[in-house]
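**Student:** Sequence and predicted structure are below.
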Amino acid sequence: MSPPRRNAVPPDPAPPTELLVLAGLPRDLTERVAALLLAAPGTVVVGHDLRDVADGRVRRRVRATTLGTADTPATRTDSTTDVRLAHGCVSCTLREDLLPELLRHAGTATRVVLHLDPVLDPEQVCWALAHVRTEAPGGGRTVVTDVLDLRGVVTAVDSSSWLDDATGDAVLDDRAVARLPDDDRIVAQLVTGQAEFADVLVLDGTTSGWTLARTHAALARLAPAARRTTLATVTADPDLLGLRDLPADARRGRVDDVHAPLLRGTPPLDEDCGLALHLFSARRPFNPERLHEAIDVLLDGVVRTRGRVWLATRPADVLWLDSAGGGLQIGHAGSWLADTSPDVWQAADPQRVALAAAGWDDRFGDRSQDVVVLVDGARPETIDAALRAALLTDEELAAGPGAWAELPDPFGQWHADPCGPGPARTPLEQHHDRGGHD
């Protein structure tokens, strides 16, 4: 008698190809980190040099280390290709070349490393990875994170210069980086954004013990969930770059909603080396003209400011305030839930609805001022007093919304400080900004 047939057990599916984003302003340091990652067989490193993007050309570099076999050792490949774009912009680079190139390695590599050009902000790139649809190799359209497993972001930090960069007003033209069209960010906005969005911060550079202590104090408050390590440490143990044992509250490339808690993770709330976090909150609107006069207090002795702002002249609008060093921007970021229809509530993120309901005000609903400031030398009480003086007075508040609408409002739809003739926009804002306007 033949033995009974048994159903074949299908093999476990192969794990998806991992995706890791590598960012940082110091080109030589990110290159050394990329080389460490490339040492692992099955790794592909994809990078785009954007220094000629304004002329409609970028250079794509793809490096790979094969897996090898028992009979064939792993080998290295390195190719560079000039890519011509229909329009000279970062968005075209993403849509036409970078995203399809990442998808091309899905299933054939163990890990893909996206090595960003020094001028790019990883938060906005990660937003594109999760939201911008592109042609899939097998047909149809998809987003990269539906195919590749985004493990997180590694940011390289030059310990000798990062804090000066983060608190200064140097412009990108002062550095050997790409000059992107319509990009008026300063160096401080770039380096704080790169550090703030990291899951692992790799520090290197020779500096004094005091400067290093202050840098660590700033990074602990700017990116509290990120693991801080050194290039020497990861050189001895490259597995630390694998992002496999991060804490539960690690960001892992996820872009927060504008209404998410401003104090992500558990940052230290005490002062250390002159650095401290200050939270400003209020339940009445700002007088726009007085706020415009007061925002200079956020540009001196401050590393970073971010938060939601409510102007008396715009009762429906959530504005997002964002500063680093000597640069500041305020832009439209959506609408308050107050006075909206039930379908807006139903479509809103459940966490946002819960937070709004918990702090609901009978008169103003979920409208509020919530701003976090990372100070470095500035006194929190000075900042608090300046912002509170910019709120509507009791008399102005009693005058009501009709009178508020007539107040002078120096803020455009997107405002940059120092004031300039045009909007200051970051490279991907035609696809994604806090306000969503083009």
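**Tutor:** Arrived safely.

**Student:** hey, let's count contacts and neighbours off CA atoms from now on
**Tutor:** OK.

**Student:** residues contacting the residue sitting nearest the centre point of the chain?
**Tutor:** Note on the chain: the residue nearest the mean C-alpha position is residue 123, at 2.9 Å, using C-alpha atoms, centre = their mean. By C-alpha atoms under 8 Å, 6 or more residues apart in numbering, the contact set of residue 123 is 193-194, 197, 253, 255.

**Student:** got another, please set it beside the one above:
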Amino acid sequence: MSVPVVIVSGLHPEPRSALVDRLLADHPGSVAIHHDLREVSTGRVQRVVRNASGTLDLHEVRLAHGCVTCTVREDLIPELLSLAGSASLLVVELWDSVEPRTVAEALAWHEDTVHRLRLTGVLTALDAARATDDICCDDTLAARGRHAAAGDARHLAEVLARQIEYATALVVSGAEEDVELALAVLGHLAPTTPAAPSDLAPPAVTGARIDVEMLGARVDPATAQLPCDARTGEISTVVWHRLRPLHPQRLFDAVDELVTETVRSRGRFWLANRHERLLAWDAVAGVITVEDAGPWLVTLPEAAWEMESPARRMAATLDWSAPLGDRVQHLVFIGPDLDRDRILSLLDSCLLTESEALAGSDVWAGYPDPFASVLDLEETSA
């Protein structure tokens, strides 16, 4: 019979470790594994194995290449398998800046773990006061000494956003007023994910295997379950949903205002001059990433649809409109005191005018493309 495994992530070590302690105390026979990655760039990692009584093993691991992927493949999975015969629950406590998706998929899809381990949850523990500050912070991980590998250029806020949005449950600790604000923010960032104060019972973690493919589909740009229009006190989520294509230069000129006036924004969109490609928008704390997420399904032969995931086909069906198919502008913007009318009017001004739209794709192809330096570089390096 397979042993349940739960992943606990979080930028803030104190609430994360406290949640792990709670899980160990509530589940007799459970064991937790944590890899300290402070020196991973040198190929050295410290592995700590503990139970409710204390530390069982402290071991320095040397890796051929210092990275999170190597740590998971070369040490975490073998260690979990070695403990599977005696533990009632295995808790994987991730290092501060490790994003849980990489680890979850490695555990779920590794050929040696399929029958012996079952991933039952991905929990993210948050310090209420620091989380609401960090989601607005433009510091890099390296600037805070929290990077997970040499050359790690990620920002603190983008890692925190991914830890929040990928989780199956969120646990928040801190003073009552801080927790109340954090829960309100989380209700906008991840409205379908259960979130609760840490003084309540932790989420159940010994049940059925979670579907990692569906978990990924919740956050992938082509299939993401994006938040709806909402307002909680001063916090707003503004949804922009349109069908007409965007003019590349006008959108590019509007990007700075859109990302600096909001805390978090994401979604999928299409540029007139790249009308066959689904583009992903991902911005947090003033830092934006625009990526090519593949073709719109309407551009593919019908036979190719069978090669796409059920989630991808469902998302395309929900967005479908003739004659555009699944092409859509669907962006969401989250932040305090947002000027909804300003955001919507600014984005609407970036759409093609009626006469530009009627000119057709041959004309659109000739538009100057300021996004080319990012998107074409992506294609070259792929």
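**Tutor:** Looks like it arrived, so ask away. Just so we're clear, the structure is a prediction, and the values are computed from it rather than from any experiment.

**Student:** Can you calculate the TM-score here?
**Tutor:** TM-score for the superposed chains, counting by TM-score structural alignment, normalised by the length of the second structure: 0.88, backed by 377 aligned residues with a C-alpha RMSD of 3.0 Å.

**Student:** Just give me the neighbour total for the residue nearest to residue 40 of the first structure when sequence neighbours are not counted.
**Tutor:** Excluding the flanking residues, the one nearest residue 40 of the first structure by C-alpha to C-alpha, 6 or more residues apart in numbering is residue 65, at 7.1 Å. Using other C-alpha atoms under 10 Å, residue 65 of the first structure has 20 neighbouring residues.

**Student:** helix/strand/coil for residue 112 of the first structure?
**Tutor:** strand (DSSP: H, G, I helix; E, B strand; the rest coil).

**Student:** residue in the second structure matching it?
**Tutor:** Mapped onto the second structure by TM-score structural alignment, residue 112 of the first structure lines up with residue 90.

**Student:** contacting residues around the residue nearest to that match when sequence neighbours are not counted?
**Tutor:** Among residues not flanking residue 90 of the second structure along the chain, residue 5 sits closest, at 4.7 Å (C-alpha to C-alpha, 6+ apart). Neighbouring residues of residue 5 of the second structure by C-alpha under 8 Å, 6+ apart: 89-92, 117-121, 205-206.

**Student:** now residue 322 of the first structure
**Tutor:** Counted by C-alpha under 8 Å, 6+ apart, residue 322 of the first structure has contacts 304-307, 328-330.

**Student:** got a winner among those residues for most neighbours?
**Tutor:** residue 304 (29 neighbours).

**Student:** neighbours around the match of residue 112 of the first structure, how many?
**Tutor:** 30.

**Student:** you'd agree it is up against residue 2?
**Tutor:** No - here residue 90 of the second structure does not reach residue 2: they are 11.0 Å apart, not a contact under C-alpha atoms under 8 Å.

**Student:** end to end, how far does stretch 304-313 of the first structure reach?
**Tutor:** Criterion C-alpha to C-alpha, to the nearest Å; first-to-last residue distance in stretch 304-313 of the first structure is 26 Å.

**Student:** Over to stretch 2-20 of the second structure?
**Tutor:** So stretch 2-20 of the second structure: terminal residues 21 Å apart, C-alpha to C-alpha.

**Student:** One more: stretch 242-255 of the first structure?
**Tutor:** So stretch 242-255 of the first structure: terminal residues 20 Å apart, C-alpha to C-alpha.
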